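In: What shape does this take:
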Amino acid sequence: MSVTGIEKLEFGVEDMTRSATFMRDFGLRDDGSQRRFTTLSGARVELSPLDDGELPPAFEQGSTLRRMTWGVADDQALAALRPKLSAQPGFRELDGALECRDPNGMTLRVQVTQQQPVTLDVDPINQWGDMRRVDKPSPLYEKAEPINIGHVVFFVDDLAAVERFYCDVLGFQVSDRYVDRAVFLRTQARGGHHNLFLLQLPHRGRGLNHVAFTVRDIHEVIGGGLAMNKQQWSTFIGPGRHPISSAYFWYVNSPTGGAFEYYTNEDYLTENWQPRELEHSLVSFTEWAVEGGIDYETRRQQKKSEAA
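Out: Next up is the predicted model:
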């Protein structure tokens, strides 16, 4: 499959200053404009005022994601997607990109990837019978430096239609499913557990749930979350672990809408993986989690009154 991952997320926000501060505190690199931020790989987050005329229409009220860009490997892969994308609502061809709207009302673009491979020295975790970290302590992180944008989660009002679009038009693969509720999709047969999670709830219309950023290891998940707590950003939930993908997580409420997540250790799937049909439950979604986060000063669970 040709889609490689998420290239760029464009937000329309009510408070540009606060949103820019959040991005820097979260560990994204500011190019000096206070509007454009990047991960280590070069994936981008861009901020614009809510009423910016250059943004496409919003699919929900308030600060939220307005356009997302997916990358493909090369010009040939982009050209191969054109016939199907050109049949979609809102299609237009830009310089080096194709744009349309998905059935959930989200404007998306597809372009040749501009991200670069990232090579990092990540310390292994010692486990019984597998002692690879020798004469060296595990790392501590003062803050996180997100590597890339791993996945986005949307609330949808027609799960079947949105799933069909991403699988039939963009070639995504189903990883797992919560019966009659949600589906986890990955861009290619071989890759992380999901790049897109679609969630349909009875009393929640379409919108953004969260954006997730990959970090090195569980220690960086913890370090990033603690650093955000130190800067007075509230935790939605975390740290914790998702059994569905094996990932460790920490979600922080974002002024751009939804939450921003640090995560690591997700399952790597191949064409041999058989998607599971699971009933959604607290157990299937969360093995364990800390409500309200951990306080930077005490290193104990944040009290509910403080986490609000």
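In: C-alpha only now, for contacts and for neighbours.
Out: Will do.
In: count of neighbours near residue 99?
Out: The local packing of residue 99 (other C-alpha atoms under 10 Å) involves 23 other residues.
In: Please provide the structure for the following sequence as well, for comparison with the first:
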Amino acid sequence: MDLVKGLGYVALTVGEIDRSLDFYRRVAHLKVSERGTKKAFLTGGVNHHWLRLEETGQSSLARLGFEVRDRAALDEIANRLDAAGIAWKPANDLAGDRVSEAIRFTDPDGFEIELFTDMVSLPVPMDTFLKMDRVLHSVWLTSDPTASGRFYSDVLGFKESDWIERAMVFMRAGNRYHHSIGIARDTNRLGQLDHFCILVDDLDDVMRARNVALRSGAKLRQDVVRHAASGSMSTYIIDPMNGVAVEFCTNHRQIDDEGYRARILPAQASTLDLWKHLPEDFVEPTEQPAQRPAERPAPVKEAEPGKGTEANWNRLNDG
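Out: Take a look at the predicted model:
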């Protein structure tokens, strides 16, 4: 039986909480569920928070929180941590952290992990611009995904879903989504959070998130892609304060087959984006086609008295 149900929240430390709140409210479309002077909780559903921000003067990943099945599952994981020689401590500050029956420990890669049985629920769901279902997964960077994946399998009960060669592993929890965690090798960015993902209802929501981000001046790390591993369609928006990407995805598949065996996918462009797959007879042009010189737009005539004119086309109407 599964021990961990799925990702519960991501906690980030930030340099200036007001700037970070502006991004996550205006561009990531999350709503503030509770706020203090230096701390804020944001969500897109009924769970009290999907994201926790705390102002410390520096930007980093503070903690990842996972919801466990029940108290028995929490006790089982605590026993496994003891057997592995990993220290843990209780964390039962419901008033401050808004989760109950929790423990915290540091995983072998140095990330602080919190496991909790329950979180405060909001009496009314947040009314959000996008139709958001949950905070789905997080992906972080390490030197040895094989060793890290083994820890999450042996101690927390995650199951392997797929590999990209042996450079990245995707692992699923009890909610059966293709991955609740992803662990990738990147020796240049060790110990960093690469991105976290919010699951939305459909491709329209992904495109709305993309549109608002671009028109707000935010940058995309990846434009709309379709991943080979999970089948999801996504866009990635960069948090300018800490470089973490917020992924909005849809059609993220679930694995129901108990006999499913993880695949080893090739490390190539079409694995990260199926739409980059090219036909066998495709030939890259050796020279770029000549560009036509820009034409001078025709002058706009003023309307004759008593007659109207249509609005000129502009970028804001292209959508």
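In: mind listing the strands for the stretch 151-300 of structure 1?
Out: Per DSSP state E, counting those that start in this stretch, the stretch 151-300 of structure 1 carries strands over the ranges 173-178, 182-186, 191-192, 196-199, 207-214, 235-241, 248-253, 259-264, 268-269, 276-278, 288-289.
In: Kindly name the residues of structure 2 that line up with the fourth one.
Out: On the basis of TM-score structural alignment, strand 196-199 of structure 1 is assigned to residues 181-184 in structure 2.
In: picking up where we left off before, out of the strands of the stretch 151-300 of structure 1, indicate the one that is most buried.
Out: Per residue and on average, the most neighbours among the strands of the stretch 151-300 of structure 1 fall to strand 259-264, with a mean of 26 (mean count of other C-alpha atoms under 10 Å).
In: What range does that one cover in structure 2?
Out: Aligning strand 259-264 of structure 1 against structure 2 (TM-score structural alignment) gives residues 245-250.
In: Quick one: average offset of that stretch versus structure 1, please.
Out: Relative to the matching residues in structure 1, stretch 245-250 of structure 2 has an average distance of 0.4 Å after the fit, by mean C-alpha distance after the TM-score superposition for structure 1.
In: Now tell me what touches that stretch from outside.
Out: Identification of contacts with stretch 245-250 of structure 2 by C-alpha atoms under 8 Å, 6 or more residues apart in numbering yields 28, 194-203, 206, 209, 221, 232-239.
In: Please apply the same query to stretch 236-247 of structure 1.
Out: Against stretch 236-247 of structure 1 from outside (C-alpha under 8 Å, 6+ apart): 176, 193, 221-222, 225, 248-253, 259, 263-267, 283-294.
In: Longest strand of structure 1, counting residues only.
Out: Identified as the longest strand of structure 1 according to DSSP state E is strand 3-13.
In: now that one against strand 207-214, angle please.
Out: Strand 3-13 of structure 1 runs at 120 degrees relative to strand 207-214, counting by axes from the mean of the first three to the mean of the last three C-alpha atoms, to 10 degrees.
In: Which position in structure 1 pairs with residue 231 of structure 2?
Out: Structural alignment (TM-score structural alignment) places residue 231 of structure 2 against residue 246 in structure 1.
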